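Asker: Sequence first, predicted coordinates after that:
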Amino acid sequence: AKSKDDSKPAPPKRPLSAFFLFKQHNYEQVKKENPNAKITELTSMIAEKWKAVGEKEKKKYETLQSEAKAKYEKDMQAYEKKYGKPEKQKKIKKNKKGSK
């Protein structure tokens, strides 16, 4: 949790990959077509669609990803100039074994 005197805003978020942009764009449609499917199943279906998509369609998402990456890098430079490098967040390890 952030303290009140910590006025430094969160750094810019990393851009989504081409696949995740594709997933975001197609998720609702796939969900409508498969209303009882689990999230993992929907993701697998979208992954299959991604594999089957032509190069022209993939290129569209790769271009969007490149543009998002360029914006992210520009935003990150501005952030670092103003606030310095962001602190790396520690990854929270999940304990797979149940604790007794």
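Answerer: Looks like it arrived, so ask away. Worth saying up front: this structure is predicted, and the values here are computed from it rather than measured.

Asker: rest of the way, CA atoms for contacts and neighbours
Answerer: OK.

Asker: quick one: buried residues of the longest helix anywhere in the chain?
Answerer: Once the chain is assigned using DSSP state H, the helix that runs over the most residues is helix 55-83. Applying a neighbour-count criterion of 16 or more other CA atoms under 10 Å, one finds Lys58, Tyr61, Glu62, Leu64, Gln65, Ser66, Ala68, Lys69, Tyr72, Met76, Tyr79 buried in helix 55-83.

Asker: Below is an additional structure, to be compared with the one above:
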Amino acid sequence: MKGKADTSKKGEGRLKAAGGASKRKKDAAAAGKPKRPPSAFFVFMSEFRQQYNAENPNNKSVANVSKAAGEKWRAMSDEEKAPYVEKAEQKKKDYEKTKATFDNKESASSKKAKTQNDEEVKSEVEDEGSDEENEDDDE
């Protein structure tokens, strides 16, 4: 019996760890961090998905769309893939600019937050020091 209880505790710990990891992802996304750019295949996929769904309105399976897109992508020549590669490269350049701007803002705000935090700690230490002096005076 004791072994089972220990096992369930281990499982609970895993659940907590998994929940914490997803929260960190949400926090990062909520902070305005830019999303990574799509690859050439995903640029193609977004276009292909619209065409496929227009041609097959009764299809409700994501797997069918993905399989058809993968088959078509593999059958395409480099010349046919070139427009998607160019779009992906442009999106990557835009992402790098956005990320650089974000990183600059983050570093500036983290420096500002660190300075504010340091000032708060200093004032708390000064307040505690004055309380101790007052206690000595009372005695």
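Answerer: Yep, it's here. Treat the numbers as computed from the prediction; the structure is a model and nothing was measured.

Asker: How alike are these chains, TM-score-wise?
Answerer: Once superposed, the chains reach a TM-score of 0.69 (TM-score structural alignment, normalised by the length of the first structure), with 78 aligned residues with a CA RMSD of 1.8 Å.

Asker: Out of the buried residues of helix 55-83 of the first structure, which is nearest to Phe19 of the first structure?
Answerer: When these are compared for distance to Phe19 of the first structure (CA to CA), Tyr61 wins out at 7.4 Å.

Asker: Now do the helix or strand harbouring Ser8 of the second structure: distance to the chain's middle.
Answerer: Element membership of Ser8 of the second structure [criterion: DSSP states H and E] is helix 2-30. Centroid separation for helix 2-30 of the second structure versus its chain: 19 Å, with CA atoms, centre = their mean, to the nearest Å.

Asker: Stretch 45-61 of the second structure now?
Answerer: 28 Å.

Asker: Looking for the alignment partner of Tyr72 of the first structure in the second structure.
Answerer: Mapped onto the second structure by TM-score structural alignment, Tyr72 of the first structure lines up with Tyr95.

Asker: roughly how far apart are Lys105 of the second structure and Lys97 of the second structure?
Answerer: For Lys105 of the second structure, the distance to Lys97 of the second structure equals 12 Å [CA to CA, to the nearest Å].

Asker: how many other residues sit next to Ile46 of the first structure?
Answerer: Ile46 of the first structure has 22 neighbours, counted by other CA atoms under 10 Å.

Asker: That'll do, ta.
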